[in-house]
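**Q** Here is my input, please return the structure:
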Amino acid sequence: MKIENSVAVITGGASGLGLATVEKFVAMGAKVSIFDFNDIAGAAVVERLGDNVMFVKVNVADEESVKAAIAATIARFKMINICINYAGIGGAGKTVGKNGALPLSDFNKILQVNLVGTFNVLSNAAEQMVKNELVNGERGVIINTASVAAYEGQIGQAAYSASKGG
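**A** This is a model prediction of the structure:
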């Protein structure tokens, strides 16, 4: 797939790997919709990179938040060709720590963002991609990032490792 003239949704695009991808895609001629929770950083990216970038404050774990962000992207850029999922959170928590078992709510929060949130965004983006005309046998591309933590967990990262192993 060619990056030039494509429309990409990039979660976690206001910082880190997501931001680096946003910058590269814009430099290559793509339009980018940043889905991120950090509205201050997101607004700064849009101001710096210009009209080919939009920012939508999104909780990837919330279905309505994602659906609204997808709709805003379609309204502005008319299609989605690429979806790249970087959004994720961490949190220290041993399976059993000084205060007892890791609260299930802490474990679930990380899984909801890192695992369920990834599926939430990719499935809603794919719903739009299937409407695209075939170009060289493709309607779109979805890339999900993971972590070596899926295979080599670290002490105190039970939920994060589980979320990356999916």
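**Q** C-alpha from now on. contacts and neighbour counts both.
**A** OK.
**Q** What's the local residue count around the closest residue in space to Ala87 that isn't next to it in sequence?
**A** The spatial neighbour of Ala87 that comes closest, neighbours along the chain excluded (C-alpha to C-alpha, 6 or more residues apart in numbering), is Gly12 at 4.1 Å. Under the neighbour criterion other C-alpha atoms under 10 Å, Gly12 is assigned a count of 25.
**Q** now the other sequence, so there's something to compare against:
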Amino acid sequence: MKFENNTFIVTGGASGLGEASVRALHKAGANVVIADLNVEAGEALAAELGGRTVFARTNVADVADATACVVTATARFGGLQGLINCAGIGNAARVLGREGAMPLEAFSRVIEVNLVGSFNMIRLAAEAMAAGEPQADGERGVIVNTASVAAYEGQVGQAAYAASKGGIVSMTLPIARELARSGIRVVTIAPGLFLTPMMHTLPPEVRQSLGESVPFPPRLGQPEEFARLVCSIVDNIMINGETIRLDGAIRLTPR
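**A** The predicted structure follows:
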């Protein structure tokens, strides 16, 4: 799919992997809707990039918010051709901790945002994409989700996070198969250790140690490298129904 004159929603687009994706898509010539809960950062990014971007305050797990975001895209730019799902949260909690069993609401919250929120955006965006005119090779849209290597090698304390990301991996192929008839591709990226806002909260020596645990290159991934893969997926129509690890060959240890 080409970038020029096509419109993409990027959830979690005000920071981290999402922000890098917004910038890369905009640079390539696309219209971009920045969907995020951080109003200050989202509006600032939209103002910086200019007329082909707009901010939409969006809780991805909320039906009304997600619907309004898609309406913003179609009303402002005349259609929707892409969705990049980067919104997500994480927590670190053992199933059996020092204070007893993990609260069920802590598990449910991560599933709601990461998995249900991603699906909520997918179903609504796909509906809008399917209503559009087919482009080259009959393509109407492309959806890129964000999972994690934790979907495969979740560490102790990552039960909720790993389950949410594993769900994203598992639904990629069946949704891709279903939406194929509408000319909509579905692909997932499973990043390893990346320099996201959460990583910035760690001491420099901890970040360095984590980076050195990556076989090659022995460093944390840069958000721009994630965004480059997003653009490659958008550009290459044969990439469909697949989860791509972007991790420098790392395999997470139990702890």
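**Q** could you point out the longest strand in the second structure?
**A** Longest strand in the second structure, counting residues (DSSP state E): strand 184-191.
**Q** What residues in the first structure pair up with it?
**A** Structural correspondence for strand 184-191 of the second structure: none found in the first structure, per TM-score structural alignment.
**Q** which residues of the stretch 151-255 of the second structure fall in strands?
**A** Ranges of strands within the stretch 151-255 of the second structure are 184-191, 243-246, based on DSSP state E, counting those that start in this stretch.
**Q** Dump those into a markdown table; add mean neighbour count and distance to Ala130 of the second structure as well.
**A** What follows is those, written out as a markdown table (neighbours: other C-alpha atoms under 10 Å; distance: least, C-alpha to C-alpha, whole Å):
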| stretch | mean neighbour count | distance to Ala130 of the second structure |
| --- | --- | --- |
| strand 184-191 | 25 | 7 |
| strand 243-246 | 19 | 22 |
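**Q** Output these as a markdown table; include the columns distance to Ile111 of the second structure.
**A** Rendered in a markdown table, the data for those read as follows (distance: least, C-alpha to C-alpha, whole Å):
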| stretch | distance to Ile111 of the second structure |
| --- | --- |
| strand 184-191 | 17 |
| strand 243-246 | 19 |
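**Q** hang on, the earlier thing: in contact with the residue nearest to Ala87 of the first structure, which residues are there?
**A** By C-alpha atoms under 8 Å, 6 or more residues apart in numbering, the contact list for Gly12 of the first structure reads 18-19, 34-37, 85-88.
**Q** Next one: it from Tyr151 of the first structure, what distance?
**A** When C-alpha to C-alpha, to the nearest Å is applied, the distance between Gly12 of the first structure and Tyr151 of the first structure equals 23 Å.
**Q** now do Met28 of the first structure
**A** Distance check for Met28 of the first structure against Tyr151 of the first structure: by C-alpha to C-alpha, it reads 34 Å.
**Q** same question, Ile80 of the first structure
**A** When distance is defined by C-alpha to C-alpha, Ile80 of the first structure is 32 Å away from Tyr151 of the first structure.
**Q** of the two, who's got more company?
**A** Neighbours per residue (other C-alpha under 10 Å) separate Ile80 of the first structure from Tyr151, with Ile80 holding more: 27 against 11.
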